[in-house]
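Enquirer: let's see this in three dimensions:
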Amino acid sequence: MSTSTVFTAAVRGIGVEFICVEADISNGLPVFHMVGYLSSEVKEAAERVRTAIKNTGLEYPPKRTVVNLSPATIKKKGASFDLPIAVAILTALGKIPKKTIKDKLFIGELGLDGRLLKVPGILPIVIEAKEMQVKTCIMPKENAAEGSLAGGIEIIGAESLKEVCMYLNGESIFSTSLCSGGNRKKHQMKETLDFADMQGQEAVERAAEIAVSGGHNFLLVGPPGSGKSMTAKRMATILPPMSLEESMEVTKIYSIAGLVDTKRPLIEKRPFRSVHHTATKAALTGGGLVPSPGEISLAHSGVLFLDELPEFRKTVLEVLRQPLEEKKIEINRVHGNYTFPANFILVAAMNPCPCGCYPDMERCVCSPVQIQNYLRKISQPFLDRIDICVEAPRVTYEELTTKKKTESSADIRERIVRTRRIQKNRFLESGMEIYTNSMMGIKETETFCLLDNEGKNILQQAFETMKLTARSYHKILKVARTIADMDESENIHAKHLREAIGYRTLDKKYWGR
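Expert: Predicted coordinates for the structure are as follows:
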């Protein structure tokens, strides 16, 4: 009888749990039995591992094999346990010395011919392994570039189970090194979209700049062809560059979702996720028995674009209310609770009525009831979470054919970077982990959004006249703070406040609430 223990890891939400793979080989009926709260794809590993070992050219005697994945309280899913199971069995059989698997973590899927296939979630696993003082991670070669992003830990990228066995037996030397963060060279991608392409929507462009500068949620209302989608898509070109920490966090999310580019694993550009109106709640928030990231998490640190907003099912839109406030999504399952980051800018676009022509009553063919039913698909609680509402009017022929030069995305982005730097420095000096004005809570709003007597009178009048909610009140203050930062003004003046209030009048115009 012989036993062995190999270490691996599993992703749970955005966190990582270390798994101990124990293999026991003994005399008895030739069975392969696996235990440890396993999903169907993990149970299927028995056949993959047994066949891979045979096709690698290694002898697998007909003995009783028991494999345990502990702790047994954690649900195991995925095919990433194949390699550690195979190494544990081969070590128990004496094909691999026990001393060579010490301080090593194994992860990877096996093909029936013994090839190692890439698996998702490598980056968070390697980062956590480094924290746990693991010295070496052995994984599929296709995952090696991604794993090397963690830095400070030896990464072994193997193509097959045979290569892993040769390495552990000292018969093969891989070209490895203690990685210091992998290849982080910036890859300049030429933008095909630019705000310079737009004509006649200066007010909309101004609102878009404010939204990105302060990280504010943004709603565009206007007839078809007025440039709503055009504006939203170009907002991706004015997002500020990501810091290394932000890039790593976004890459971790995409790694768990299996969306990392094998050749350029580090995500250097802020995400822009455009979601179709047929999307389900699970597609937005993340779904599955063990949830994986949904669209709102894939948009973390970037933009989530919802076109044709009223066409989304109301229940789908309502699930956005919590993450829009808390900048994260919590998913509860029988097997545990999962938290994913969801700090994104929501950009939404919609027509004012089913035909899109309201309030031009000469062209609108919708009845008042149809218009109200259409607008009623957007609830007041959802509207309260929108910081900036702006109307995109129909573009005239003169505006389309004018030779007037408009600002490029590069020029706008330069101003946004400067504004964001002002915000970041302000909050850093106060010892707060806040990066944009939209992230401020009530206490921070009271501290950094002070008004003079004139401003207080203006806001009081707007609050009473427009029947604002407490949430809308704080949204106005945050937007006014951003507009003041764009002017490099330490104080919020009346003009900043009036402009911020103006971005709350559109929902009153259409929804009357």
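Enquirer: please count neighbours and contacts with C-alpha atoms only from this point.
Expert: Noted.
Enquirer: which parts of the stretch 1-150 of the chain are helices?
Expert: Here the stretch 1-150 of the chain has its helices, by DSSP state H, counting those that start in this stretch, at 40-43, 45-55, 82-92, 122-131, 144-147.
Enquirer: can I get those helices in TSV with mean neighbour count and distance to Gly182?
Expert: Shown next, in TSV, are the helices of the stretch 1-150 of the chain (neighbours: other Cα atoms under 10 Å; distance: least, Cα to Cα, whole Å):
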stretch	mean neighbour count	distance to Gly182
helix 40-43	16	31
helix 45-55	19	31
helix 82-92	27	24
helix 122-131	23	12
helix 144-147	26	7
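Enquirer: ok, longest helix in the protein?
Expert: Identified as the longest helix of the chain according to DSSP state H is helix 409-429.
Enquirer: just the element for Arg234, please.
Expert: In the assignment (DSSP states H and E), Arg234 maps to helix 228-234.
Enquirer: for that helix, buried residues please.
Expert: Neighbour-count burial for helix 228-234 flags 228-229, 231-234 (criterion: 16 or more other Cα atoms under 10 Å).
Enquirer: just stretch 318-329 next, same as before
Expert: So, applying 16+ other Cα under 10 Å, buried residues of stretch 318-329: 319-321, 323-324, 327-329.
Enquirer: in stretch 461-481, which residues are buried?
Expert: 462-463, 468, 472-481.
Enquirer: and stretch 15-34, by the same measure?
Expert: Those would be 15-16, 18-26, 34, for stretch 15-34 by 16+ other Cα under 10 Å.
Enquirer: how about this one, so we can line them up?
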Amino acid sequence: MLIKTFGSAVQGVNAYTITVEVNVGAGTKYYVVGLPDNAIKEGEQRIDSALKHYNYRMPRQKVVVNMAPADIRKEGSAYDLTIALGILSSSGQMESGKLSDYIIMGELSLDGSLRPLKGVLPIAIQARKEGFKGIILPEQNAREAAIVNNLEVIGVSNLQEAVEFLDGRRAIEPTTVNTREIFDNTADQYAADFADVQGQENIKRALEIAAAGGHNVIMIGPPGAGKTMLAKRLPSILPPLSLFEALETTKIHSVAGKLGTAASLLSTRPFRSPHHTISDVALVGGGSVPQPGEISLSHNGVLFLDELPEFKRTVLEVMRQPLEERRVTISRARTSIDFPANFMLIASMNPCPCGYYNHPDKECVCGPGIVQRYLNKVSGPLLDRIDLHVEVTPVTFDQMTSTRKSEESSTIRERVVDAREVQRVRFEGFDTIHSNAMMPSQMVKEICRINEAGITLLKTAMERLGLSARAYDRILKVSRTIADLAKSEEIKIEHLAEAIQYRSLDREGWAG
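Expert: Model (predicted):
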């Protein structure tokens, strides 16, 4: 008897439906066709053991399982429950009436219990899109799937519960989640706040500018100056996530298996801080089954690279294209997958191997040329994509012991949101440009016009400070953001002067 059940496969951050056809007939042996991988083929033993545990029988006949479309490779153990229910129905051990109403997914243990899955959110979205009544899956994943409205989410803990539900012998209340309420209640709840930071007012100002314009930042300073502490607080001043951005970010984390069983929706901007020993594949994504990397996990948030020169050169260079295109393309022989990667890059580094070059109190012990060689570990093309270069100096004792309360992140965020609204109106007619940092060169000339006094100042600065040609566009973009924060339609000379300060690494002779 031929029975059809439905599962789902995740490719990139999207899912597509898999039709699992099961036929039990005359003959012997168990066959799985339709390009299954070893995990699916090995499922025969798991299914057999799970069925016996609940006093069902594995048919001692010819069992053919076809996974369509047959020209796409199927991977993973999440089809165990789909196939098991198809076998029970095809062999007459359960009713088949409701099988076609649901997407069914779950990995079986030998005792018939279900293990949690990855990528449940895109599966649920696709199920609703294709008109399925609901989805049957492990109860640990039910809250995640329930983010999708107008879809019946049935969480089950074992094979027996799934069979009894489909047979009508057990009533299971669908899992429901009020997505809007969760989003509103948990949005912008950050553990770290700029109010905790004493001193470093110039660095806070630079990070505010970066947040307002979507600019990438590199902080250069000695150990213990507060670079990491400041970077961790950057998400708290970024504009709040919209519900669409939250769903998009949650999909990526779902595919990567980074959501906990109690989590349902990411409502705060992600902050990712990979170790400097990370590989290029782990950073940008990839693998035999392409998975999102750290730059995609930081989509709509912040990617922090601490001790930038310590990262392998190849790792840093693979970021150049994603920084420009805001997405990553993983190409394989049979397919090409896109992962979104719209993130802010925040990097930090010591000015030299010992860490004390240009330190106000401690002497640098690095030999001649060592400082320049250390800085040269970071390539010019990568620095070209970083708008703000900020020198971080250590906090004095008086600043650390001051009782003066620092400005809270919520206050800074209000100014950032106002500046982003100006940019939203400015770039309303452009689909791929949402902030000043995204402007191409030709647009910079039109939008970042400066008067004669500004041209003179910029020319003088470039000549006296030895600024490179690549600094020109960056200075204009940053000055446009500073003007937006000041609610000024024109870029004034003081905005330009402040932007020039943020090009430390472009100055000739900065490292001797």
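Enquirer: tm score of chain vs chain?
Expert: Once superposed, chain against chain, the TM-score is 0.93 (TM-score structural alignment, normalised by the length of the second structure); 509 aligned residues with a Cα RMSD of 2.4 Å.
Enquirer: and the contacts of the longest helix of the first structure?
Expert: 194-196, 209, 212-214, 234, 237-240, 433-437, 482, 485-486, 488 (Cα atoms under 8 Å, 6 or more residues apart in numbering).
Enquirer: among those residues, which are in helices?
Expert: Judged by DSSP H, those include 209, 212-214, 234, 482, 485-486 as members of helices.
Enquirer: mind picking the two most distant members of those residues?
Expert: Greatest spacing in these, by Cα to Cα: Arg234 and Asp485 (22.4 Å).
Enquirer: ok so, going back, out of the buried residues of stretch 15-34 of the first structure, flag the one nearest to Val395 of the first structure.
Expert: Using Cα to Cα, the buried residues of stretch 15-34 of the first structure come closest to Val395 of the first structure at Gly15, 48.5 Å.
Enquirer: the closest one -> the second structure?
Expert: Using TM-score structural alignment as the criterion, Gly15 of the first structure maps onto Asn14 of the second structure.
Enquirer: apart from its neighbours in sequence, what residue is nearest its match?
Expert: Pro122 (5.5 Å; Cα to Cα, 6 or more residues apart in numbering).
Enquirer: surely that neighbour meets Thr17?
Expert: No - in this structure, Pro122 of the second structure is not within contact of Thr17 by Cα atoms under 8 Å, at 11.0 Å.
Enquirer: wait, what's in contact with the spatially most central residue of the first structure?
Expert: Residue closest to the mean C-alpha point of the first structure, counted by Cα atoms, centre = their mean, is Leu298 at 2.7 Å. Shown in contact with Leu298 of the first structure (Cα under 8 Å, 6+ apart): 250, 253-254, 271, 273, 342.
Enquirer: filter those down to the ones in helices?
Expert: Applying DSSP H to those, the entries found in helices are 250, 253-254.
Enquirer: between the residues you listed, which is nearest Asn55 of the first structure?
Expert: Distance to Asn55 of the first structure across these (Cα to Cα) is lowest for Tyr254, with 33.2 Å.
Enquirer: my guess is that closest one contacts Pro265, does it?
Expert: No - the pair Tyr254 of the first structure / Pro265 is not scored as a contact, 9.4 Å apart, by Cα under 8 Å.
Enquirer: common neighbours of these two, please.
Expert: Counting by Cα under 8 Å, 6+ apart, Tyr254 of the first structure and Pro265 have no shared contacts at all.
Enquirer: can I get the buried residues of helix 228-234 of the first structure in JSON lines with distance to Cys165 of the first structure?
Expert: Shown next, in JSON lines, are the buried residues of helix 228-234 of the first structure (distance: Cα to Cα, whole Å):
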{"residue": "Lys228", "distance to Cys165 of the first structure": "58"}
{"residue": "Ser229", "distance to Cys165 of the first structure": "54"}
{"residue": "Thr231", "distance to Cys165 of the first structure": "55"}
{"residue": "Ala232", "distance to Cys165 of the first structure": "52"}
{"residue": "Lys233", "distance to Cys165 of the first structure": "50"}
{"residue": "Arg234", "distance to Cys165 of the first structure": "51"}
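Enquirer: between these, which is closest to Glu47 of the first structure?
Expert: Top of the list for closeness to Glu47 of the first structure, among the buried residues of helix 228-234 of the first structure and by Cα to Cα, is Lys233 at 47.5 Å.
Enquirer: which residues touch the nearest residue to Ala196 of the first structure once chain neighbours are set aside?
Expert: Nearest non-adjacent residue to Ala196 of the first structure, counting by Cα to Cα, 6+ apart: Ser408, 4.5 Å away. By Cα under 8 Å, 6+ apart, the contact set of Ser408 of the first structure is 194-196.
Enquirer: neighbour-wise, give me the winner out of the residues you listed.
Expert: Greatest neighbour count in the contacts of Ser408 of the first structure, by other Cα atoms under 10 Å, goes to Phe195: 21 neighbours.
Enquirer: isn't that residue up against Ala236?
Expert: No - Phe195 of the first structure is not in contact with Ala236 according to Cα under 8 Å; the separation is 10.2 Å.
Enquirer: let's have the ones in helices among the contacts of helix 409-429 of the first structure in CSV, adding distance to Glu454 of the first structure.
Expert: Shown next, in CSV, are these (distance: Cα to Cα, whole Å):
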residue, distance to Glu454 of the first structure
Glu209, 26
Val212, 28
Ser213, 25
Gly214, 24
Arg234, 36
Thr482, 19
Asp485, 19
Met486, 21
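Enquirer: quick one: buried ones out of those residues?
Expert: Buried members of those, counted by 16+ other Cα under 10 Å: 209, 212-214, 234, 482, 485-486.
Enquirer: whichever strand or helix holds Glu330 of the first structure vs the second structure, mean deviation?
Expert: According to DSSP H and E, Glu330 of the first structure maps onto strand 328-333. By mean Cα distance after the TM-score superposition for the first structure, the fitted strand 328-333 of the first structure averages 1.3 Å away from its aligned residues in the second structure.
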